[in-house]
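J.: One predicted model, sequence on top.
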Amino acid sequence: MFLVNSHSDYRQALDPRDAEILGLDAANAVERHLSFRENHAETPLVTLPALAAEIGVASIHIKDEGHRLGLGSFKALGGAYAVIRLVLDEASHRLGRTIDISELHSSTVREIAGTMTVACATDGNHGRSVAQGAQLVGARAAIFVHSGVSDERVAAIARFGAEMIRVDGTYDDSVRQAARIAEERGWTIVSDTSWPGYERIPGLVMQGYTALVREALRAMPQPPTHVFIQAGVGGIAAAVAGHMAIAFGDQRPTFIVVDPARAACLFETARAGHLVTVAHGAPTVMAMLECYEPSLVAWRILSRVADAFMTVDEDDAIAVMKRLADPTGNDPAIVAGESGGVGLAGLLGAIGDPAIRQALSLDGHSRIFLVNTEGATDPGKYEEIVGLSPSAVATQHTTGASR
């Protein structure tokens, strides 16, 4: 399914709150923060010239977030950043002066962090980031996971010392239970989705994602003309689209949001023109995108700066995982988890449909930007789908990457 943005807010200026969260000064602050992270390194921007030639576009660049901060997902940029910002804010409040990131590991700040508990609901990747952030600063973490989260993903979070709490039902059920229990116990919710009255912390999470956009734009020889990016609640899509809208103004690229057909909450919200919750049906293989209610802040941004919305099917996501693992020509192999290549699935779907291709002005001059949002965060599941282990695919990753 495909639709162009017809919302009354389309092409209006960003809400001032969102412009501040995703603006250039905020992005600079995120990159400064990352400079204090011991295992920080910019992730690769991978070019796929053979695939670009095959589908008839000028270039394809993929930001490979499977390498981010040892967590295998772009989410590493968001949850941990928000936790650290909250600890610094609390320390500043208690000590009566501004506490800089350079003081994060001081005994005084760690003592304050030790009195704090952060909590969140997760499909896997966001919870891992929150748990890592809590461990870094010496805070406690309680992570709520729904019944569809694999044992391997739960174990990957628990290794950071987090308390794991299983919730019957869907991701959205776990969001609600996390919020209720956190309020009862005085914990701080660090969610990557937002709702009325709860916007600042999800805004910090999204702010963390601007780092990958800054890195990619520095590495690209020319700005992109089109961006296809996958969405769960919409945080990554809104962060990329919002920051690019600020950076490029009227010259910003055409931006397409890609949903799983089985959890198309942003697509259906765009169709309705207001926030909607979609019904929970059969689970999607795109586990990190299995969300049924969009983030309030993300929709506020995307209603203004997304140009189109589309969905992809289960087979499309699986085919892209395999295509990236066994690429065209001399293109490098990329390890993309079940949700990682969904933006590329959207691009291929658009190219294959003459009406969509024309609507988006996709042609031989188009420069495409995509994000591989996750590597093999569940290696067993990855090998079951692709037929090769992540390490076997990674050994092919020898050409085409740039920093």
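T.: Thanks, I have it. Since we're looking at a predicted model, the values are computed, not measured.

J.: make it CA atoms for all contacts and neighbour counts henceforth
T.: Fine.

J.: What residues of the host helix or strand of Ala216 count as buried?
T.: Assigned by DSSP states H and E, Ala216 belongs to helix 200-219. For helix 200-219, a neighbour-count test (16 or more other CA atoms under 10 Å) marks 200-216, 219 as buried.

J.: That helix packs against which elements?
T.: If contacts are counted by 3 or more CA pairs under 8 Å, 6 or more residues apart in numbering; DSSP states H and E, helix 200-219 sits against helix 16-22, helix 24-34, helix 79-95, helix 235-248.

J.: For Ala317, find the nearest of those.
T.: helix 235-248 (17.5 Å; CA to CA).

J.: Next, the contact list for the residue located most distally from the centre of the chain, please.
T.: Most distant residue from the mean C-alpha position of the chain: Gly96, 34.4 Å away (CA atoms, centre = their mean). With contact set as CA atoms under 8 Å, 6 or more residues apart in numbering, Gly96 has no partners.

J.: this is the other structure I want to compare:
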Amino acid sequence: MFLANSHADFGHSLLPADADMLSLAAAARVEQQLARRPDHRPTPLHALPALADELGIAGVFVKDEGQRLGLGSFKALGGSYAVIRLVVEEAERRLGRSIDLDDLDRPEVRAIAAAQTFGCATDGNHGRSVAMGARLVGAKAVIFVHGGVSETRIEAIAAYGAEIVRVAGTYDDSVREAARVCDENGWTVVSDTTWPGYEYIPGLVMQGYTALLSEALRQMEEPPTHVFVQAGVGGIAAATAGHLALRYGAERPRFVVVDPARAACLYESARAGHPVKVAHGEPTIMAMLECYEPSLVAWRILSRVADAFMTVDEEDAVSVMNRLARPTGSDPAIVSGESGGVGLAGLLSVARDPALRETLGLTAQSRVFVINTEGATDPERYAALVGLSPETVANTSNERG
């Protein structure tokens, strides 16, 4: 399903608070924080010329977040960044002076961090990021997981020292339970979705994602003409679309939001003209995107700057995992988890449809940017779906490189 954006706000400027959150200056601050982390390395941007030729376009470029900060997901940039920022802000308030990353190991700052507990709901990746950030600063983390989160992903979160709380129901149920328990205990919720009265911290999470865009644009010889990004609650899609709109203005690339058909909260919001909660049905294999209610801030941004909303099916997600693992020509092999290649799946669907190509202006001159948002965060499931282990695919990529 494909829907051009017809919202009354489409084409309008971002609200000042959203523009400040996703500005070039804010993105520079994120990169400054990352540069001071010993585990930070820019992730690769892969060109796929054989795939581009097949699709009849000038280029396909994949930012590979499967190699981000040892977590295997772009979400390493969001939750951990927000936790560190919040500890710094609390230390500045308590100590009455400016604090930077070098001060995080000082006893007085560690004592402040140790008294803080950060909680969140997760499908897997965001919880790992929050837990990692808490461990880096010496704070506590309590992570709420719903029944659809695999044991492998839960173990990966617990490995960072987080307390795990299991919640019956869906991701949205775990979001509500995390908010309730954190409120009762005086803990800080670090969510990647927003609700009325709760926007600042999810804004920090989204701000963290802008680092991958700064890197990618430096790695590209020319800016993209089109961008396809997958969405759960909408954080990475809104961060990408909003930042690119601010950076390029009227020359911004055309932007398409890609939802799983079984959890299409942004597509349905676009169809309704306002944020909606979609019914929970059969779970989607795209587990990191299994969200049934959009972030209000993400919707506010995307209603203004997304050109279109679309959905892809289960088989599309699995097909693109396999295509990236077994490339043609000189294209590199890429390890992409169940949710990682959904933006690319959206591009493949559009490229096969002449009418949609015309609607989006997808031509032989088009340069398309997508984000591989995760690697094999559940290696056993990856191997079952692809028929190869992540290590085998990664080794193939190294050999081809």
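T.: Nice, I can see it. Worth saying up front: this structure is predicted, and the values here are computed from it rather than measured.

J.: re the thing from before, can I get the helices and strands packed on helix 200-219 of the first structure in TSV with mean neighbour count?
T.: Shown next, in TSV, are these (neighbours: other CA atoms under 10 Å):
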stretch	mean neighbour count
helix 16-22	19
helix 24-34	17
helix 79-95	21
helix 235-248	24
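
J.: Looking at these, which is nearest to Ala178 of the first structure?
T.: Of all these, helix 79-95 sits nearest to Ala178 of the first structure, with 15.2 Å by CA to CA.

J.: Give me the contact list for that closest one.
T.: Outside helix 79-95 of the first structure, the residues that touch it by CA under 8 Å, 6+ apart are 30, 33, 98-101, 104, 109, 112-113, 118, 126-127, 129-134, 137, 190-192, 201, 204-205, 208.

J.: Give me the buried entries from those.
T.: Taking 16+ other CA under 10 Å as the criterion, what is buried in these is 30, 33, 99, 101, 104, 109, 112-113, 118, 126-127, 129-134, 137, 190-192, 201, 204-205, 208.

J.: can you tell me which of those residues are in strands?
T.: Counting by DSSP state E, those place Val118 in strands.

J.: Taking the centroid of the second structure, which residue is nearest it?
T.: Residue closest to the second structure centre, computed by CA atoms, centre = their mean, is Ile236 at 4.0 Å.

J.: Pretty sure Ala211 is one of the things that residue touches, is it not?
T.: No. Look at Ile236 of the second structure against Ala211 with CA atoms under 8 Å: they stay out of range, at 11.3 Å.

J.: now Asp123 of the second structure: how far from Tyr292 of the second structure?
T.: Separation of Asp123 of the second structure from Tyr292 of the second structure (CA to CA, to the nearest Å): 12 Å.

J.: what do the two both touch?
T.: Common neighbours of Asp123 of the second structure and Tyr292 (CA under 8 Å, 6+ apart) are Tyr171.

J.: The second structure: strands as residue ranges?
T.: Going by DSSP E, the second structure shows strands at 2-4, 45-47, 59-64, 117-122, 140-146, 163-167, 188-189, 226-230, 254-260, 308-312, 367-372.

J.: Can you name every helix or strand that the shortest one contacts?
T.: The criterion is 3+ CA pairs under 8 Å, 6+ apart, and the helices and strands that strand 188-189 of the second structure contacts are strand 117-122, helix 171-185.

J.: with the first structure superposed, average distance for the last one?
T.: Here helix 171-185 of the second structure is compared with the first structure after superposition; its mean distance to the aligned residues, by mean CA distance after the TM-score superposition for the first structure, is 0.2 Å.

J.: and the angle for that helix with strand 117-122?
T.: In terms of direction (axes from the mean of the first three to the mean of the last three CA atoms, to 10 degrees), helix 171-185 of the second structure departs from strand 117-122 by 170 degrees.

J.: report the angle between the axes of helix 171-185 of the second structure and strand 140-146?
T.: Interaxial angle, helix 171-185 of the second structure versus strand 140-146 (the same axes, to 10 degrees): 150 degrees.

J.: Give the aligned range of helix 171-185 of the second structure in the first structure.
T.: Counting by TM-score structural alignment, helix 171-185 of the second structure falls onto residues 171-185 of the first structure.

J.: tell me which residues in that stretch are buried?
T.: Buried, per 16+ other CA under 10 Å, within stretch 171-185 of the first structure: 171-172, 174-175, 177-179, 182.

J.: again with stretch 321-339 of the first structure
T.: For stretch 321-339 of the first structure, burial by neighbour count (16+ other CA under 10 Å) applies to 321-328, 331-339.

J.: End to end on it, go ahead and measure it.
T.: End-to-end distance of stretch 321-339 of the first structure: 9 Å, with CA to CA as the criterion.

J.: what's the answer for stretch 13-27 of the first structure, then?
T.: Distance across stretch 13-27 of the first structure, first residue to last, is 19 Å (CA to CA).
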